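Peer 1: Structure of the sequence below:
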Amino acid sequence: MKKVKQVFSGAETATNGVLSERVLPRAEHGISRRDINDNALKVLYRLHNAGFEAYLVGGCVRDLLLGQTPKDFDVVTNAEPEQVKALFRNCRLIGRRFRLAHVMFGREIIEVATFRGHHQEDESLGKQSSHGQILRDNVFGTIQEDAERRDFTINAMYYNIADFSIRDFANGIKAIEQRKIALIGDPETRYREDPVRMLRAIRFAAKLDMQIDDATAKPIKTLASLLANIPPARLFEEIIKLFISGSGLKTLRLLQEYHLLDPLFPILTPLLNDPNSKENAFLEQVMRNTDQRVNSDQRVTPAFVYAALLWFPVEERCQTLMMEGGFNSYDAFNLAMGDVLDRQIQRIMIPKRFTSVIREIWQLQQRFPKRFGRRTYQILEHPRFRAAYDFLLIRAEIEGGELEILAQWWTDFQQAKPEERKQMLTALRNNESAPPKRKRRFRNKKPPRQ
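Peer 2: Now for the predicted structure:
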């Protein structure tokens, strides 16, 4: 964390009796414009020059104070979305629940939000469900009201482009120094407004290596079931943030600790009751490997993580279909894949571009043991071979036995020269009986149903 002076010489004013504001002049914090994205600065300055207030807010301010490079730079202003759009030709307005302006610079987007206010009686602007969840939220207000509407104290800090000061409304600096994740306001009320805040608390604690404040942590287990009210499409994006941020292993353990995995993956959690089980060991190793790849700037696909999270439910469902339904292993496995994905999509919407990859990773696990002639080369040339092979390696590492022998064979086969590959296949054929050729069967057509 960059050095922040402990003396606050700026103004301290009451905010509706709830929050108090502290202003840190430029000399008392370590944020420099050199660390701020150029396009974010363009947006800030154009808003400021047009007579509007303009601030960096939330995670980017927090990360800059921690000495980290922010992933995104979010801007907040007193300009309403239509006024922002009028200032930027490269702007589009999005969202119904939250009306936002996206200012686009090629593939980069700077998100601009208007200060949020407190809810009014007008349902066309703000609306809540019977559970207290916010369904619509286009009520605009002041910066003080916006700070009260922020979720965590570490996210209620504003960098002012007008004088380069930081306005801290909820002792966010202190929370960073204490390494505490704490909600603003009553935790139960805030979780009911938006249950995803429970997942955000977990994500920040894992990502920033901080502890969740006792008062903030206490209601989570009781209110975990409220995640069932979140649209499946929104949960998909949240899961990506949880597991593909470089701290997936810590995240997995915290989700289990606070009973948040069950409302997200109800078909998985019954298999994780034993902390020493192969299922737990497998998932932890997948998360450990994923964290290493993310932190090394290597590519990671969400499909691999989902394939791992749902692998053992597929295996269990396959066994059930074989024992109770009388299906052969091939048909049972194909049916199991469909059943598990259909059930999971009811909770978390997984786009088809990922479910197709998930299926291919799983199907290759069934094909890997079948190493006969041309079939082996077809597997090797499969577009998902590398992901499926990595999946096999983790399975072998955890389960050992025949899987370990199989994984080593495929490792050797990839590294072997063409002639050596032929010798490996010949040796395999001599040691194992080739699969019997299927006899063509002719069946009489069944009479049509009457």
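Peer 1: drop to CA atoms for contacts and neighbour counts, all remaining ones
Peer 2: Will do.
Peer 1: I'd assumed C318 was in a helix, is it?
Peer 2: Yes: read with DSSP: H, G, I helix; E, B strand; the rest coil, C318 is one of the residues of a helix.
Peer 1: That one and A332 touch, don't they?
Peer 2: Yes: at 5.1 Å, C318 and A332 qualify as touching, with contact defined as CA atoms under 8 Å.
Peer 1: Which one of those two is surrounded by more residues?
Peer 2: A direct count of neighbours by other CA atoms under 10 Å for C318 and A332 places C318 higher, at 25 against 21.
Peer 1: so who does the more buried one touch?
Peer 2: C318 makes contact with 329, 332-333, 335-336, according to CA atoms under 8 Å, 6 or more residues apart in numbering.
Peer 1: quick one: it from G338, how far?
Peer 2: 11 Å (CA to CA, to the nearest Å).
Peer 1: What is the burial count for the closest residue to L272 other than its chain neighbours?
Peer 2: Leaving aside its sequence neighbours, L272 sits nearest to N280 (CA to CA, 6 or more residues apart in numbering; 5.9 Å). N280 has 20 neighbouring residues, counting by other CA under 10 Å.
Peer 1: Check which helix or strand N280 maps to.
Peer 2: helix 278-295 (DSSP states H and E).
Peer 1: Give the buried residues for that helix.
Peer 2: 278-291, 294 (16 or more other CA atoms under 10 Å).
Peer 1: which residues touch that helix?
Peer 2: With CA under 8 Å, 6+ apart as the criterion, helix 278-295 contacts 243-249, 252, 271-272, 274, 299-300, 305, 308-309, 312, 394-395, 398-399.
Peer 1: Go ahead and list the helix or strand containing V314.
Peer 2: Short version, using DSSP H and E: V314 is in helix 302-325.
Peer 1: Check R22 too.
Peer 2: strand 19-24.
Peer 1: nearest spatial neighbour of F152, skipping sequence neighbours?
Peer 2: Nearest to F152 is L183, by CA to CA, 6+ apart, at 4.3 Å.
Peer 1: again, but for I361
Peer 2: Per CA to CA, 6+ apart, closest to I361 is A388, 4.7 Å.
Peer 1: ok now the helix or strand encompassing that neighbour, how far from the chain's centre?
Peer 2: Using DSSP H and E, A388 falls within helix 385-399. Its chain's average C-alpha position is 22 Å from that of helix 385-399, according to CA atoms, centre = their mean, to the nearest Å.
Peer 1: structure for this one too, so we can compare:
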Amino acid sequence: MRPFRRTTTPTLPTSTLIPRADHPISRKDISRGALHVLYGLHEAGYDAFLVGGCLRDLLTGVPPKDFDVVTNARPEEVERLFRGARVIGRRFKLVHVRHRGEIIEVATFRALSDDRDDERLVKLSKDGQILRDNVYGSIEEDALRRDFTVNALYYDIADFSLHDFADSLHDIEQRTLRLIGEPEQRYREDPVRMIRAIRFQAKLGFELDPATAAPITAMAPLLAQVPAARLFEEVLKLFLSGHALATLDGLRAHDLLEPLLPLTATAMRDKDGGVDLTFLEAAMRNTDRRLADDKPVTPAFLFAVLLWPAVRRRFQRALDQGMPPVQAMSKAAGDVVVQQVNRVAIPRRFSSVMREIWDLQLRLPRRQGQRAAQLMEHPRFRAAYDFLLLREEAGEIAPGLGQWWTDYQDADPETRDEMAQQVRRPRGPELAEPETDDGQRRRRRRPRRRRPAGGGSTDA
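Peer 2: This next block holds a predicted model:
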């Protein structure tokens, strides 16, 4: 028996039918793959609709990145209908249909599950989170299962009409992001909806409906129930959708940084938290610029940035305990990664690159002789250099080193040799030598080791 119960059975909505002449969506705006799937289902006698974000984006002037289809055909029927189709997922069964390099996701209309449903098809946690749901129903039930009203429009390939079940067009026109149903229940069913709300708010520039926003801060701890692997994908969507800076602001405003990046959130609350915020904001602006210019941003670099506030504090703590710099960085990085992957599962192929970027922050100041040329050959040099520039921009370290490396990369071989020969050997662990109030470098003093009388071992 499951402790969680729905207290009421929702009334099924009726749709407002908007004929083709009264809306701007045209087949020429729909991908060839999506049309292939829609017409294939329709010609086989099934209902076929475009649904969700693609329609929302078309109505707001944003080119859709993908097109999702819903139908009354079961997943196995869809799979049999299209060559190259395959059923995926256990939590929610879907079908991926490949057409000329494009993947179209096809879902079957979902029903409103209740406690009478077969445990093999529906499973809820004790808090009401949906763990598995493969009960199929009608288009009206499917509309109630959508998360936000702006995602509850359906485009019918049979007559090119729009079906609006949740006053979706009104909310799109008013630029309002509103949950369908009672917000607390919807967040319990799937806590990821809280961070989806922030992502859509940032992406669309919409305002969160007050009732949708109100429970988020109190319910944020529910994200701890979400599998760490799923949260990794959600964090990538949050920060790699071209609106990273607005996303960061939204997460902070609703206390959602803590459940996703607890070590970073803790670090930012101390007296040096302003530097970290400046660093993260600079990194998010840089991320948005790169994506706008169609340049890549790797997950490794993103997480190296997001976790740096915690790493640098643990590094300093290890130094203060007398640990050598390289060992201190290794310990700090290891501790942070181990704790973070319990919340957001960062794959090893990314965490190893993160650690290289952090390690190179120690090596970049040590550029005398042949070291500069050797560092430039390192496969992570460019990422570490970009990371260094962000640290300078945030005021974490004094300016100068980043410009030196910029000039060095642009110089000819002879000039590079001259630049490297003029570099003085740095003193201390050059993650950054802090400055005194008068702007002068403060030299770190290593504790003197006392030699035992007679020169013998200090062991007892």
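Peer 1: What about E141 of structure 2, how many residues nearby?
Peer 2: E141 of structure 2, neighbours per other CA under 10 Å, totals 19.
Peer 1: and if you look at P262 of structure 2?
Peer 2: P262 of structure 2: 17 neighbours (other CA under 10 Å).
Peer 1: just V297 of structure 2 next, same as before
Peer 2: For V297 of structure 2, the number of neighbouring residues by other CA under 10 Å comes to 16.
Peer 1: now the corresponding residue of structure 1 for it, what's its secondary structure?
Peer 2: Under the alignment (TM-score structural alignment), V297 of structure 2 pairs with V300 in structure 1. At V300 of structure 1 the chain is in coil, as set by three-state DSSP.
Peer 1: For V300 of structure 1, give its distance to Y306 of structure 1.
Peer 2: Applying CA to CA to V300 of structure 1 and Y306 of structure 1 gives a distance of 12 Å.
Peer 1: which residues in the stretch 301-450 of structure 2 form helices?
Peer 2: Along the stretch 301-450 of structure 2, counting by DSSP state H, counting those that start in this stretch, helices occupy 325-340, 348-363, 371-376, 381-393, 401-410, 413-422.
Peer 1: how distant is the fifth one from the center of its chain?
Peer 2: A distance of 31 Å separates the C-alpha centroid of helix 401-410 of structure 2 from that of its chain, computed with CA atoms, centre = their mean.
Peer 1: what span of structure 1 lines up against that helix?
Peer 2: Going by TM-score structural alignment: helix 401-410 of structure 2 matches residues 406-415.
Peer 1: Give me the mean distance between that stretch and structure 2.
Peer 2: Compared with structure 2 after fitting, stretch 406-415 of structure 1 deviates on average by 0.8 Å (mean CA distance after the TM-score superposition for structure 1).
Peer 1: residues of that stretch that come out buried?
Peer 2: 406-407, 410, 413.
Peer 1: got it, and stretch 74-91 of structure 2?
Peer 2: Applying a neighbour-count criterion of 16+ other CA under 10 Å, the buried positions in stretch 74-91 of structure 2 are 74-75, 78-79, 81-82, 85-87.
Peer 1: matching residues in structure 1 for that stretch?
Peer 2: Under TM-score structural alignment, the counterpart of stretch 74-91 of structure 2 in structure 1 spans residues 80-97.
Peer 1: Other residues contacting the matching stretch?
Peer 2: 46-47, 99-105, 112-114, 135-138, 140.
Peer 1: rerun that using 10 Å as the cut-off
Peer 2: 43, 46-47, 50, 52, 77-79, 99-106, 109-115, 125-127, 134-138, 140 (CA atoms under 10 Å, 6 or more residues apart in numbering).
Peer 1: and that stretch, how far out from the chain's middle?
Peer 2: Between the centre of stretch 80-97 of structure 1 and the centre of its chain there are 27 Å (CA atoms, centre = their mean).
Peer 1: Helices of the stretch 101-250 of structure 2, start to end?
Peer 2: With DSSP H, counting those that start in this stretch as the criterion, the stretch 101-250 of structure 2 has helices spanning 139-145, 168-173, 183-189, 192-204, 210-213, 216-219, 228-239, 244-253.
Peer 1: residues in structure 2 aligned with stretch 260-269 of structure 1?
Peer 2: Using TM-score structural alignment, stretch 260-269 of structure 1 pairs with 256-265 in structure 2.
Peer 1: if I look at the alignment partner in structure 1 of A384 of structure 2, how far off is D214 of structure 1?
Peer 2: Under the alignment (TM-score structural alignment), A384 of structure 2 maps onto A388 of structure 1. Distance, A388 of structure 1 to D214 of structure 1, using CA to CA: 41 Å.
Peer 1: Compare the two and say which is more crowded by neighbours.
Peer 2: A side-by-side neighbour count of A388 of structure 1 and D214, using other CA under 10 Å, places A388 first with 22 against 11.
Peer 1: Surely that one touches E381?
Peer 2: No: distance between A388 of structure 1 and E381: 11.9 Å, which falls outside the contact criterion (CA atoms under 10 Å).
Peer 1: which bit of structure 2 covers stretch 23-41 of structure 1?
Peer 2: Against structure 2, stretch 23-41 of structure 1 falls on residues 17-35 (TM-score structural alignment).
Peer 1: Quote the end-to-end distance of that stretch.
Peer 2: Stretch 17-35 of structure 2: ends 21 Å apart by CA to CA.
Peer 1: Could you check that stretch and say which residues are buried?
Peer 2: Those would be 25, 30, 33-35, for stretch 17-35 of structure 2 by 16+ other CA under 10 Å.
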